[in-house]
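Asks: sharing a sequence plus its predicted fold:
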Amino acid sequence: MPRRQMHVICAAEAPLRAALRALRTTLDVPDGFPAEVLAEAERAAREPRLPERDATDVPFFTIDPPASGDLDQAMHLERRAGGGFRVRYAIADVAAFVRPGGALDAEAHRRALTLYFPDEKVPLHPATLSEGAASLLPEQTRPALLWTIDLDADGRAVATDVRRALVRSRARLDYEGAQRQIDAGTAEEPLALLKDIGLLRERLEVERGGISLDVPEQEIVEQDHGYALRFRAPLPADGWNAQISLLTGMAAAHLMTRAGTGILRTLPTAPDGAVARLRRTAKALHIDWPHHVSYAEVVRSLDPADHLHAAFLQECTTLLRGAGYTAFSGGRLPDPAVHAAVADTYTHCTAPLRRLVDRYAGELCLSAVAGEEPPAWVREALDVLPKEMAEGSRRANTVERESVDIVEAALLSGRVGELFDAFVIDVKDHEPDVGTVQLQDPAVVAPIEGGGAELPLGEALRVRLMQADPGAAKVQFAPA
């Protein structure tokens, strides 16, 4: 499921970059890896555990942003004789490189997740593995967990298999290139079928009541002694590609629940207060959301290329904040077991280079298909893994929240004293003069203090910028 994606385009010495570097220091984010971890990664890169099965004859391809080096997934799509489709989805086999209980494993458990700042990332694994020996780079033979999921003509999964295999990607595509080929009709069938299968899976998502957020990427560009905000709207190919990952995550959850042991990604239904706040944000951004229209319907009606719609989609990620990881065994499923946005049982299993839990989910699914007990190192981790992932998620949320504050302060720097059109989207229960406003332009969410005057919740308000300091990650408004 998506997070806010922010990307800074400015010189290394720019004040915004300096503020982000200071944030990493403040949050005590790791700067590099310990020597013993790097040494173990180098050894593992030279001597991975290789599977017996060879699937290098399958012409897999990857689709990722152009600058990505940690390629977790490769796919091959084909039609099945008699109707339907076969999805082959190769996932990087991190367990082929990481020895349970070793220094590399311990460091991954400390980090839990790759952290994404607007200007750089702090990886889960050393680049020797994540962007080298374990990454599904083109024309390189790699160990992988090979998922084979058969779909009927409507796109419903009818059979699932996963096992270890050697794979070899033949092409490295980016979203724009893949979209051009599909639109022009020049894509070979394995890529062309991404649209057919993606559209079928999107229809099934609507049918079961699920919702995918096409969250645009925010680009913050340095210009004219300041900064400007622009959005990169996701392409249809982004969504079709995401549907393959969602399909696999649901298939993995179904394998685990049938086996009686596993770890799920769960999300309760959003509380009414969170939805009400989002309705006020929609009103502030002039997005029509009648009361009889559901959240899912209004999201599907949005155009990510529209800057106001894009800003609203960014705020929609707030409804995902209750997501967590829940382990289970003995056939006793957690309550709730369903991910509310997926509208089905679901787990993370397709990004093991960037998420610790995915390595364990893969092992649990391999055991479920084989009809065997999971390895001892996997079973023993189930007691602590949800807590480690929760801590990693809290750290990632802090990085996101603090980065947004810094970026928004940079966008507004130099404009202290100016007036803006805004909308009051939140007010503190016991401090009615303290709350949150959504600006119309730029699309910034920021705190406001009324100086003793009660803020008009849900109403338009002319506001004055009182402070905008990227170094302090501080933006403050007051009623004009």
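Replies: That came in fine, so what should we check first? Not measured: the values here are computed from a predicted model.
Asks: C-alpha only now, for contacts and for neighbours.
Replies: Noted.
Asks: how many residues are close by Glu188?
Replies: Using other Cα atoms under 10 Å, Glu188 has 10 neighbouring residues.
Asks: go ahead and confirm Gly83 touches Gly155.
Replies: No. Look at Gly83 against Gly155 with Cα atoms under 8 Å: they stay out of range, at 10.5 Å.
Asks: looking at these two, which is more packed in?
Replies: Neighbour count, other Cα under 10 Å: between Gly83 and Gly155, Gly155 has more, with 21 against 11.
Asks: where does the nearest residue to that one once chain neighbours are set aside land in three-state SS?
Replies: The spatially closest residue to Gly155, leaving aside those adjacent along the chain, is Leu200, at 5.4 Å (Cα to Cα, 6 or more residues apart in numbering). Assigned with DSSP: H, G, I helix; E, B strand; the rest coil, Leu200 falls in the helix class.
Asks: got another, please set it beside the one above:
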Amino acid sequence: MPSPRMRLPRRVLDAPEAVGVTRGLDHIRAELQVPGDFPAEVLAAAERAAAAPRLPELDRTDLELVTIDPPGSKDLDQALHIAARDDGGWTVSYAIADVAAFVSPGDPVDVEAHRRGETFYGPDQRTPLHPPVLSEGAASLLPDQVRPALLWTIQLDAQGRTTDADVVRAKVRSREQLTYEQAQDDVDHPGPSGTRPTLALLAQVGPLREQRERERGGVSLDIPEQEVVPAEGGGFGLTYRALLPVEGWNAQISLLTGMAAAHLMLYARVGIVRTMPPAAGSALRRLHAVARALGIRWPAELDYPEFVRTLDASRPQDAAMINACTVLFRGAGYAAFDGSTPEDPEHAALASDYSHVTAPLRRLVDRYAGEVCLALCADQPVPGWVREALPALPGEMARADQAAHRYERAVVDWVEACVLQPRVGEVFTGTVVEVEPEKHRGTVVIQDPAVEARVEGDGLPLGHEVQVRLVSADLEQGKVTFERA
């Protein structure tokens, strides 16, 4: 908290005063050299590929798959179906968009994807990894369309533990595209015919997988999204949107698949995994100190993952604590291997081996990890073009991640400055979440408007509410300055 992702709902984008906001975001994209339009040869190659996909023979259009995504999404990577078994377990069918059915090694679309690395997200638009004719059209798992997919079949026992996992190429057809809000409403308020079967089972499987996460010692931070909203009397404001339970359950299915993929690749000693080093003891000691300063009880017998689950982001002190906890979620990277395994392949936050395989429309590495798993499950050699690309992928993804994070951070800073500019001179109430005495400043989380702000001055009381005055909001630098009032 605040999330690096910021939402600009359509009702805000359509407002006349939003013109200045979008111009500013365009300037940020130009300054940070965020990839722009695709070259003509890439668009032409994508058009040809979209017209002639390589469809697999296996037909699984019988599966009543659904997609669950944010409103307005068109780049649909995943579609889900869950079936209950007679033994009390479940069969999870998870279809992943098959980018390799359209993109060939070394073709213009492939070369451009390697240059970009991933989709860049702004609050007003996304800068896609692949041309929209593929990512939002022919390769996307849009409803009522036959699509090539990597179909994962994962067997879970009655406790939600994985007993078997397999992936094959198959033709699939999603039945329905749902938003998170629609899915949650269907679970909470079933209609005359009841909750959709897959959603009803997701509401069982999701919490069980969250319980398995707790048992492993993994943790997911429930960080609200920052959202731009119309303000009373004109202009804009900022607020936080709390995540819905179904978002966490849906994420658990993606994590489940990524863990299965990592186990396959590590066993076979070829592939690429997502890694994160364990937190240093000094970082945990600092978090205990922050909890004491915030007046939050952290019993000695409660380990870090369990402590995080006691926090409620709707409470200012807890939100400040969640903000402080993000220091333990740094240092993520990728490790590629062929013939051996990485020295420390685990993703510490998940307390498990893990690989990115569920978002190939939006992330380059997922296509390669998916191809490795397909070959292993078919007992076939991993394709040469995949093996050749593996060594360079960690560096390519690191550069793309860094560029995306710089962009997202710059967007958040600039939009906050834009929203706050008319309020220079006002006094706000915030909670001190960090103190940097050597730099004579600290960090304050303000709930209304929902911003995290640097405050100049000494003597800031960690964990306490303070009054701060907005001194300036510089749109050119995307910077706001507060002082203690």
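Replies: Nice, thanks for sending it over. Just so we're clear, the structure is a prediction, and the values are computed from it rather than from any experiment.
Asks: can you pull the TM-score for these?
Replies: The TM-score (TM-score structural alignment, normalised by the length of the first structure) is 0.91; 474 aligned residues with a Cα RMSD of 2.5 Å.
Asks: what are the boundaries of the strands in the stretch 301-450 of the second structure?
Replies: Counting by DSSP state E, counting those that start in this stretch, residue ranges of the strands within the stretch 301-450 of the second structure are 333-338, 346-347, 352-353, 427-436, 441-446.
Asks: in the first structure, what residues pair with the third one?
Replies: Alignment of strand 352-353 of the second structure against the first structure: residues 344-345, by TM-score structural alignment.
Asks: ok, and what's touching that stretch?
Replies: For stretch 344-345 of the first structure, the surrounding residues in contact (Cα atoms under 8 Å, 6 or more residues apart in numbering) are Gly210, Met250, Ala253, His254, Leu264, Arg265, Thr266, Ala337, Val338, His339.
Asks: save the residues you listed as a markdown table, and put in neighbour count and distance to Asp469 of the first structure too.
Replies: As requested, the contacts of stretch 344-345 of the first structure are exported to a markdown table (neighbours: other Cα atoms under 10 Å; distance: Cα to Cα, whole Å):
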| residue | neighbour count | distance to Asp469 of the first structure |
| --- | --- | --- |
| Gly210 | 17 | 40 |
| Met250 | 22 | 44 |
| Ala253 | 27 | 45 |
| His254 | 21 | 49 |
| Leu264 | 31 | 41 |
| Arg265 | 21 | 37 |
| Thr266 | 24 | 37 |
| Ala337 | 21 | 43 |
| Val338 | 21 | 42 |
| His339 | 22 | 38 |
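Asks: out of the residues you listed, which sit inside strands?
Replies: Leu264, Arg265, Thr266 (DSSP state E).
Asks: to which residue of the second structure is the last one aligned?
Replies: Which is Thr266 of the first structure. Aligned against the second structure - with TM-score structural alignment as the criterion - Thr266 of the first structure pairs with Thr275.
Asks: how far does stretch 136-146 of the second structure stretch from start to finish?
Replies: 14 Å (Cα to Cα, to the nearest Å).
Asks: again but with stretch 118-136 of the second structure, I slipped
Replies: 15 Å.
Asks: same thing with stretch 472-485 of the second structure?
Replies: End-to-end for stretch 472-485 of the second structure, by Cα to Cα: 14 Å.
Asks: so what touches that stretch?
Replies: 410, 413-418, 420-421, 424-425, 427, 453-457, 466-471.
Asks: sec struct for the equivalent of Pro66 of the first structure over in the second structure, please.
Replies: Aligning on TM-score structural alignment places Pro66 of the first structure opposite Pro71 in the second structure. Recorded secondary structure, Pro71 of the second structure: coil (three-state DSSP).
Asks: just checking, Pro71 of the second structure touches Ala183?
Replies: No. Using Cα under 8 Å, Pro71 of the second structure is not in contact with Ala183; the gap is 11.5 Å.
Asks: more neighbours, the two?
Replies: Using other Cα under 10 Å, the more surrounded residue of Pro71 of the second structure and Ala183 is Ala183, with 23 against 14.
Asks: surely that one meets Val66?
Replies: No. Contact between Ala183 of the second structure and Val66 fails when scored by Cα under 8 Å: they sit 10.1 Å apart.
Asks: mean deviation of the top strand by length along the second structure from the first structure?
Replies: For the second structure, the strand that runs over the most residues, judged by DSSP E, is strand 162-179. Mean deviation of strand 162-179 of the second structure relative to the first structure after superposition (mean Cα distance after the TM-score superposition for the first structure): 0.9 Å.
Asks: where in the first structure does that strand fall?
Replies: The aligned range for strand 162-179 of the second structure is 157-174, by TM-score structural alignment.
Asks: repeat that for stretch 387-401 of the second structure.
Replies: So stretch 387-401 of the second structure is aligned with residues 379-393, judged by TM-score structural alignment.
Asks: cool, and stretch 126-141 of the second structure?
Replies: Stretch 126-141 of the second structure corresponds to residues 121-136 in the first structure, going by TM-score structural alignment.
Asks: buried ones in the matching stretch?
Replies: For stretch 121-136 of the first structure, the neighbour count (16 or more other Cα atoms under 10 Å) marks 122-136 as buried.
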